[in-house]
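Asks: no sequence on this one, just coordinates:
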């Protein structure tokens, strides 16, 4: 039931949740700020989402993404992005995680250069999670963030914390808890608006931003909308133009063909692009869902050395460095394996090899998901990148074609790979429905991207028909239904996160997998079941 609020200048903004305990964040002035953002920018957002749907219809009809003819001049002309702030000059290791209080403290104290506080893929966007996250970040910016565990252990931020960067939700997600004039607000504008309203002036005063990671963009026009939103917020909050800085995740296949254009659209405030590789693989699957000749082998066989992913990452490095922007590497999702030194060392060896590949290719920094991996990644980057960044490595040897970005690698589908997709997607979805968006599964810290890859692969393998496992047995819905039932039973009787939501997650995964059309995002239908 919506809690009555003082209207003041907020007009027809309504909150459809019990907001008690969040009054310090949901002030009348803050809500008025959100209402202004919605009224100024939501119509454009809706137009851009419609453009996405039209492009996807073209891909489903047999078309393929390509470099844009109408923006060739942007790609061929010489220009640079604005100067990068001192606080972001060295980003060799960045840690990411949800906006949970203890995790924020541990991440800020981890020794990483940057902490990306995530309202998006590693957060289940319940009303409490998102608003508690805003309180936690407000306290972190104010220097008052503390946490005491049930066991009595105290946590607080140390003297040299990581630089804070915030990732709001993507343009495609609504927030059902906020509406303006009867229309749901953009989750992106809620996350961004509340954070900057309460923290932008303080961060600017310390020359710490505010800084953002922008997810799920598909076109330069979507980047332009973010530029307009930030410019309007700067004006409203009386901050200098260009105060707010952004790093864009290139994690959709269409965006890979518009890297120059996205940088250009944000050239007054962008500081880099990031290889959001797990979401990129999902986007490849989703964008090309109707193309049987573009199917990918099982997840374990699709690594960054695959030609289409190597081309994408090298094109990103070349594009960024040509424009004076950073090229950030991807996520190491491994977490320490306690009680098995040999298995733990094997996992750490994979991290070292991945980070060595990134730094030698020219990346200016990388991501880790667990504080224990910060030192592992930093050792590699310190050894091979003694300078704060590698902007001077222009990678003029790189030449990437359309077909290289679209070429599916060869490989197989094993029974184990199929079964793992069912298990991981089920377990993650159940945890997400239970309010947890960052889930340890098989010694990896998984977020929504892994579940999306697993779900999209299952849909493609089953709906294209006639596919076989590596042992030549047919892949069919009977096997999927059997595997889903088995894993649902195991999860229901386990102590894994989300065990109580096993049946709801199974019903959702079954419906999405049997549906005639691949759903754009797992989190859209799942969101209807969240508090």
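Replies: Okay, I see it. Remember, it's a predicted structure, so these values are computed and weren't measured experimentally. Numbers count the residues shown, from 1 in each chain.
Asks: When you work out contacts or count neighbours from here on, use the C-alpha atoms and nothing else.
Replies: Fine.
Asks: from memory residue 13 sits against residue 180, does it?
Replies: Yes. Residue 13 sits in contact with residue 180 when judged by CA atoms under 8 Å, with a separation of 4.3 Å.
Asks: list residues touching both of those two?
Replies: Residues touching both residue 13 and residue 180 (CA atoms under 8 Å, 6 or more residues apart in numbering): residue 35.
Asks: quick one: which of those two has more around it?
Replies: Set residue 13 next to residue 180 and count neighbours by other CA atoms under 10 Å: residue 13 wins out with 23 against 19.
Asks: residues in contact with the more buried one?
Replies: Applying CA under 8 Å, 6+ apart, one finds that residue 13 lies in contact with 31, 32, 35, 178, 179, 180, 181, 182.
Asks: Residue 262 now?
Replies: Here residue 262 is in contact with 219, 220, 221, 223, 224, 255 (criterion: CA under 8 Å, 6+ apart).
Asks: Please, which helix or strand holds it?
Replies: Per DSSP states H and E: residue 262 is located in helix 259-265.
Asks: how close does the residue nearest to residue 143 when sequence neighbours are not counted get to residue 101?
Replies: Using CA to CA, 6 or more residues apart in numbering and skipping the chain neighbours, the partner closest in space to residue 143 is residue 157 (7.6 Å). As judged by CA to CA, to the nearest Å, residue 157 and residue 101 stand 11 Å apart.
Asks: Any buried residues in the longest helix along the chain, and which?
Replies: Assignment by DSSP state H gives helix 28-60 as the longest helix of the chain. By 16 or more other CA atoms under 10 Å, the buried positions in helix 28-60 come out as 28, 30-38, 41-42, 45, 48, 52, 55-56, 59-60.
Asks: about what we covered before: report the two of the contacts of residue 262 separated the most.
Replies: Longest distance between any two of these is 13.3 Å, between 224 and 255; criterion CA to CA.
Asks: okay, those two: which has more neighbours?
Replies: residue 255 (23 against 18).
Asks: quick one: which helix or strand includes the more buried one?
Replies: Assigned by DSSP H and E, residue 255 falls within helix 253-256.
Asks: Beyond the helix or strand hosting residue 311, next helix or strand please.
Replies: Take DSSP H and E as the rule and residue 311 turns out to sit in helix 307-323. Following helix 307-323 in sequence order, the next helix or strand is strand 326-332 (DSSP H and E).
Asks: structure B:
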């Protein structure tokens, strides 16, 4: 259906009248003109990437005397804090634990799907980032189900309240057995404890249901921004809550400045004061780490803090250094937040948040993700929870004001780390000022000796293929582990999302295309320490790991997927790791095959993507099933 500046596919506007409201449609129409700006910036992004690959150049810091491109802000002024930022609102002052996850489930009734929102808001987390991006499935109209469930939960609709009461009882039965006490004492009161936060999809993604008047796929970021804010801002304000977003995958201050323009335009459209909408920025891209203060400056009154995620960031470093034959990551397990370039990245973020603006306002550093889930053998759970607790203690010592967890069961396990400190946050804690030297630049791509092993390769391939399979079934967040660990309850499942699947394939691509040498011998394959990772070996490992997945129990790999989505997941993984040039986004190959279980169709779509990108430098990001 056409609405002035936008077109909504099929009959979704009628099916989701509660989401595509008149007010929401008006906002989408008002912001639709930004679609061209988004697409232009994404074209520039790919050109920068291709130029780096072609010319074998590294990312560098801006000239301090230059202007931030697309703005009237001088780079040095941004670095010196000569800009107006934001005071941290009351309900973001204490964010010891933020949970993450979507508010909906695939192929589920409303009552079943909305349970996700109930678990989140009864978890005891200080904030919950309801995901519209990496952890939210996009099959069918799931993104709209996510918006519907959030609207019902935020407005405390009777449907949601009925489910929440049931979920509270289930959560207490678990916590009484595991923690020794009921975690939900008064479920109605508990629903008001957690700050609601929404993560929009990044600028690089297109919405599957909306196109602009020219028939061009609408940037998913515009769709998510309008639908979430318009449908919920009044209720959030009535309840005394801030309107808070997480912005992902931003690479440059210029991209952040476009976000700022869209936020400001939506506020003006709704009659809200500039800066009403608050945003955290996920520092997930290497390029952004070179421009942290510049990004803070251009987001201005909207900006409240940064989050240091692990997985996306590792992938961005791998991607930025794809041209450098000497840059080879080790086993993924070795690239922790204390490893080489990750340690330096985290250090720059904590310095950036505690540089005051012209009004003396500092920002929040929210620590990274804890992917463990306390489900497994007693010994396995105990060991993993100790590891999770130690990781949280490290981040707290380093200056983080809180961290993320990937499951509601982890909230009360990790939250005591910050409770013991007794401080709401660590905003303004003193750290050395940011510097912009060659040594700083080198530190952001610093490799350190660590294992590269056959076991590491098997784990990378097994989980990546499983993730592609889960994605195709609408589970963009899935509890997974390598096939060799199936049946071993001492090895816990980890919550994997889009970013974890992507970095696994990125590292395999590095190993085989850059000639990584194994640090250890392996009896099963006959590989010796010092041997080069070959294409023949990669073929063998994929075949063996795929065979294990075909033989796995339904618990680990759904039987129904073994002849439908699993073969497509393997095809995508193989194309990614064998392709001569590094494909810019793993999610692109997955997205063009959503709602498709025909391997031959998948092969044609993937081939078309590869040819288009290679010949035209253009990604295919629109929904192939959208018929105008």
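Replies: Perfect, I can see it now. Nothing here was measured: the structure is a model prediction, and the numbers come from that model.
Asks: sorry, back to before: onto which residues of the second structure does whatever helix or strand comes next after the longest helix of the first structure map?
Replies: Note on helix 28-60 of the first structure: by DSSP H and E, the next helix or strand toward the C-terminus is helix 72-76. Aligned by TM-score structural alignment, helix 72-76 of the first structure falls on residues 76-80 of the second structure.
Asks: Can you tell me how far the spatially most central residue of the second structure is from residue 574 of the second structure?
Replies: Centroid check for the second structure by CA atoms, centre = their mean gives residue 134 as the closest residue, at 4.5 Å. Residue 134 of the second structure sits 21 Å away from residue 574 of the second structure, taking CA to CA as the criterion.
Asks: do residue 323 of the second structure as well
Replies: Applying CA to CA, the value for residue 323 of the second structure to residue 574 of the second structure is 20 Å.
Asks: What of residue 136 of the second structure?
Replies: 24 Å.
Asks: These two: which has the busier surroundings?
Replies: residue 136 (26 against 18).
Asks: residue in the first structure matching the more buried one?
Replies: By TM-score structural alignment, residue 136 of the second structure lines up with residue 123 in the first structure.
Asks: Surely its match is in a helix?
Replies: No. Using DSSP: H, G, I helix; E, B strand; the rest coil, the secondary structure at residue 123 of the first structure is coil, not a helix.
Asks: Leaving out the residues flanking it, which one is nearest to it?
Replies: residue 437 (4.2 Å).
Asks: how about the one you found, what's its partner in the second structure?
Replies: Mapped onto the second structure by TM-score structural alignment, residue 437 of the first structure lines up with residue 476.
Asks: burial of its match, as a residue count?
Replies: Neighbours of residue 476 of the second structure using other CA under 10 Å come to 29.
Asks: does it count as helix, strand or coil?
Replies: Strictly by three-state DSSP, residue 476 of the second structure counts as coil.
Asks: For residue 278 of the second structure, see how far away it is.
Replies: Counting by CA to CA, the gap from residue 476 of the second structure to residue 278 of the second structure is 26 Å.
Asks: Residue 267 of the second structure -> the first structure?
Replies: So, by TM-score structural alignment, residue 267 of the second structure is matched to residue 234.
Asks: Quick one: list the elements packing against the helix or strand encompassing that match.
Replies: Counting by DSSP H and E, the element that carries residue 234 of the first structure is helix 220-236. When contacts are defined as 3 or more CA pairs under 8 Å, 6 or more residues apart in numbering; DSSP states H and E, helix 220-236 of the first structure packs onto helix 28-60, helix 259-265.
Asks: superposed on the second structure, where does the helix or strand following it end up, distance-wise?
Replies: Next in sequence after helix 220-236 of the first structure, counting helices and strands by DSSP H and E, comes strand 245-250. Averaged over the aligned pairs, strand 245-250 of the first structure sits 0.4 Å from the second structure after superposition, using mean CA distance after the TM-score superposition for the first structure.
Asks: Identify the residue range in the second structure corresponding to strand 245-250 of the first structure.
Replies: Taking TM-score structural alignment, strand 245-250 of the first structure hits residues 278-283 over in the second structure.
Asks: next one: stretch 303-311 of the first structure
Replies: The aligned range for stretch 303-311 of the first structure is 336-344, by TM-score structural alignment.
Asks: gap between the two ends of that stretch?
Replies: Using CA to CA, the end-to-end distance of stretch 336-344 of the second structure comes to 12 Å.
Asks: got a list of contacts for that stretch?
Replies: Against stretch 336-344 of the second structure from outside (CA under 8 Å, 6+ apart): 310, 314, 335, 346, 443, 444, 445, 446, 447, 448.
Asks: ok, the first one - how many residues close by?
Replies: This points to residue 310 of the second structure. Number of residues near residue 310 of the second structure (other CA under 10 Å) recorded here: 21.
Asks: Distance-wise, check the closest residue to it other than its chain neighbours relative to residue 505 of the second structure.
Replies: Distance criterion CA to CA, 6+ apart; nearest residue to residue 310 of the second structure, sequence neighbours excluded, is residue 368 at 6.6 Å. Per CA to CA, residue 368 of the second structure is found 21 Å from residue 505 of the second structure.
Asks: what does residue 449 of the second structure give?
Replies: 20 Å.
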